[in-house]
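J.: A predicted structure for the sequence below; I have some questions about it.
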Amino acid sequence: MKTKGYLLLFTLFGLFACATSDEVVEEDNNDVASIYFPPIASNTWETTSISEIGWNENKLQELLQFLEEKNTKGFIMLYNGRIVVEEYMNDHTATSSWYWASAGKTLTATLTGIAADEGLLDINNKVSDYLGIGWTSATTEKENLITNKHLLSMNSGLDDSLGDNVAPENLQYIADAGQRWAYHNVYVKLQDVVAQASNQTWASYFNQKLKDRIGMSGSWLPLADLNVYWSNTRSMARFGLLISANGKWNDTEIVSQNFLQEATNTSQNINKAYGYLWWLNGKTSFHLPSTQLEFTGSLIPNAPNDMFAALGKNDQKIYVVPSKKLVVIRMGEAADDSNFALSNFDNELWEKINEVTN
């Protein structure tokens, strides 16, 4: 009886120990899974290995070789904020600066959201409330139809065929606001709206409310008729991490989750794959720059349906995938031919990423 009693106690103790051990592992996994934010005033950034998170390490070299052949300069993959892959190639380094091109449109969207959160502006108000009458060549009646939200959504109704210059003579009426989607540089007028509403320069408000608060480097530089952001690759990754964390940096709200939810969902009824200057995957149809054609299917078929992206000329990329806790950054020259936003490279790249992450 004693022997049986000891055996029973030993068995029960073993089961309890196993359960306790499982609980500890689960807690450790939760700790690993919790989102990490790199320090603001330091270049330190925690890493995690491919093997730790169960990715396929055997496919990594194939991905990196593909990236190098496709003129990539900087490439980063974050999992829950920690760096899993960070590579520089084609004469680029971790400290080199590179342009965001139109991927930087999402910086403008975010600053607009911050100003709205602070009550400095309302995205549903007309642009002329902030810039005055005559900021376009449209009649006052038609100009007053254009709201800040129309600029965020790319459906201002202004003619997109007249180049990037946004002087009034180049901003001509072609359709009522909300009736036509067109990829157009007029969105940049939001920077003037934010500057006017905040009573600061655009760069000053940007630095104070976003750049300095998440530890980004870089600056806005004029390029022809464009205002382009330049930074190192990690700064682009910091911004992607902020967005993936629903607008928070650690426990500090930088931009509200409510605004980001609007920004990363369909913003109008013409181009389902477009939010507030963010491109959206997994929709039933999409439009592309420089055309009024509608294409059936998902923007990037190989990418997860919940992925949304900042896409810039010559394949500057920020991919955010909530379901995979993943942020992917790509900077460099055009992978193939020069392009404005989306290219075949996106789908090819995601085929390679999937082989690693799946």
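T.: Yep, it's here. Remember, predicted model here, so these are calculated numbers, not experimental data.
J.: from here on, contacts and neighbour counts on C-alpha atoms
T.: Will do.
J.: Regarding the residue lying closest to residue 89 once chain neighbours are set aside, what is its secondary structure?
T.: Leaving aside its chain neighbours, residue 89 sits nearest to residue 73 (4.9 Å; criterion: Cα to Cα, 6 or more residues apart in numbering). Of the three states, residue 73 takes strand under DSSP: H, G, I helix; E, B strand; the rest coil.
J.: let's bring in a second one:
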Amino acid sequence: MRPAKQSEAGLVTSRMFSYLLMAAAVAPAPFVPKAEDMKAAFSYSTERRGHSMIVVADGKTIFEDYKAPNNARSVNPLASGTKTFNGVVALAAQADGLIDLDDPVGKYLPQWREGNKATATIRQLLSLESGLGSTGGGLRGPSWASVLDDPLTAEPGTKYQYGQAPFNTFGAVIEAVLKTESYEAYLTSRIFKPLGISAQWTRCDDGRPQMGGGGQMTARDWATYGQFILQRGQWEGKSIIPADLWDELVKPAASNPRYGLSCWLGLPATGGGTPVNAAPFAAPWVPKDMFMAAGAGNQRLYIVPSQKLVIVHQATLLSDPRWSDVGFIARVYGQPDPNPDSRTGRGSRPGLGGGRLGGGRG
């Protein structure tokens, strides 16, 4: 399924900067779960094409609701929420001695051994600053092999470029290392199976999963995956991925401090050209350590380590222009919505709404 055409992401504006100043001036509120707040957030969501919401606090599900026909068994597209699977796979592969995040991509792929590609690293692929731009293709996308010969459109490490191709390229890296095992099989056996969760896939032209935006999952399974990240790879008394590796997931990219290793970070954007439409940090009640997986249609997996909090939001792939991450999170926290357009339903202010994340589809 391809997402409907959506507007380009907003850029940092003077109005957005004023919200950032407000955020810096007000200390984050502690999270005190209240049923009426959860219901208000769910109502806000369902009025804006949302249909599934789960809140997990300190390892316990404190809220779960669905709008029919969706239910706990409904498998829904994650769109670019899929991307974070790649960062976690990278941590697992490093723990297994298969790769190092700072290895050059060319160590594993011959197509990346010459010219400016020779200096690009796996970390830069997953931080979207390898120089490889988007090849389009929506949620389906071209075959993995077809993107390996694509030229870079920027020098590695100098420019953040949102898209699907870097993640399918990373998939090719992992398959080159595994030799006889597929990326999908490794992801399933190494991560999903120990957690008791599963995923379905929109596939590329070659039948491989679209790792930039083709994942599909129930809200419960996505929440379980988020809890696994929150617990830094520790699950039911076992260390699935060593805890000391998880700081790598939230290290800011050199060219975009709001993006980590395949996930969005709750840090102020600096400099032009940075999309801010998925910016919960603009709300003063949100802790600075919040990060998230996010996809088209306002698919969200918010994680707040300091408050042991995981929030899942799923919606139709057609974004509602009235959606705002700030408006949704404000209601979860039982706080007033600072965005009047979000309250009145007139649409989102620049930099505070939903829609497409960066320049890619989904």
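T.: In hand now; what should we look at? Here the structure is a predicted model, which is why all the values come from computation and not from measurement.
J.: Could you quantify their similarity as a TM-score?
T.: Remark: TM-score between the superposed chains equals 0.74 [TM-score structural alignment, normalised by the length of the first structure]; 292 aligned residues with a Cα RMSD of 2.8 Å.
J.: sorry, back to before: residue in the second structure matching the residue nearest to residue 89 of the first structure?
T.: Aligning on TM-score structural alignment places residue 73 of the first structure opposite residue 51 in the second structure.
J.: Please name the residues that touch its match.
T.: Each residue near residue 51 of the second structure by Cα atoms under 8 Å, 6 or more residues apart in numbering is listed here: 45, 66-68, 70, 313-316.
J.: Save those residues as TSV, and put in secondary structure too.
T.: Output for the contacts of residue 51 of the second structure, formatted as TSV (three-state DSSP):
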residue	secondary structure
45	helix
66	strand
67	coil
68	coil
70	coil
313	strand
314	strand
315	strand
316	coil
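J.: Please tell me which one of the residues you listed counts the most neighbours.
T.: residue 314 (28 neighbours; other Cα atoms under 10 Å).
J.: so what's that one up against?
T.: 50-53, 76, 78, 219, 298-300.
J.: quick revisit: what about the residue nearest to residue 89 of the first structure, distance to residue 86 of the first structure?
T.: Separation of residue 73 of the first structure from residue 86 of the first structure (Cα to Cα, to the nearest Å): 11 Å.
J.: do residue 310 of the first structure as well
T.: 19 Å.
J.: Ok, residue 354 of the first structure next?
T.: On the measure of Cα to Cα, residue 354 of the first structure and residue 86 of the first structure end up 17 Å apart.
J.: and what of residue 76 of the first structure?
T.: Residue 76 of the first structure is 4 Å from residue 86 of the first structure, by Cα to Cα.
J.: and if you look at residue 97 of the first structure?
T.: 15 Å.
J.: These two: which is more packed in?
T.: A count of neighbours by other Cα under 10 Å puts residue 97 above the other of residue 97 of the first structure and residue 86, at 19 against 16.
J.: Please name the residues that touch the alignment partner in the second structure of that one.
T.: When the second structure is aligned by TM-score structural alignment, residue 97 of the first structure is paired with residue 75. Counting by Cα under 8 Å, 6+ apart, residue 75 of the second structure touches 200, 216-219.
J.: which of those residues are also in contact in the first structure?
T.: Among those, the ones still in contact in the first structure (both residues aligned by TM-score structural alignment, their matches' Cα atoms under 8 Å) are 216-219.
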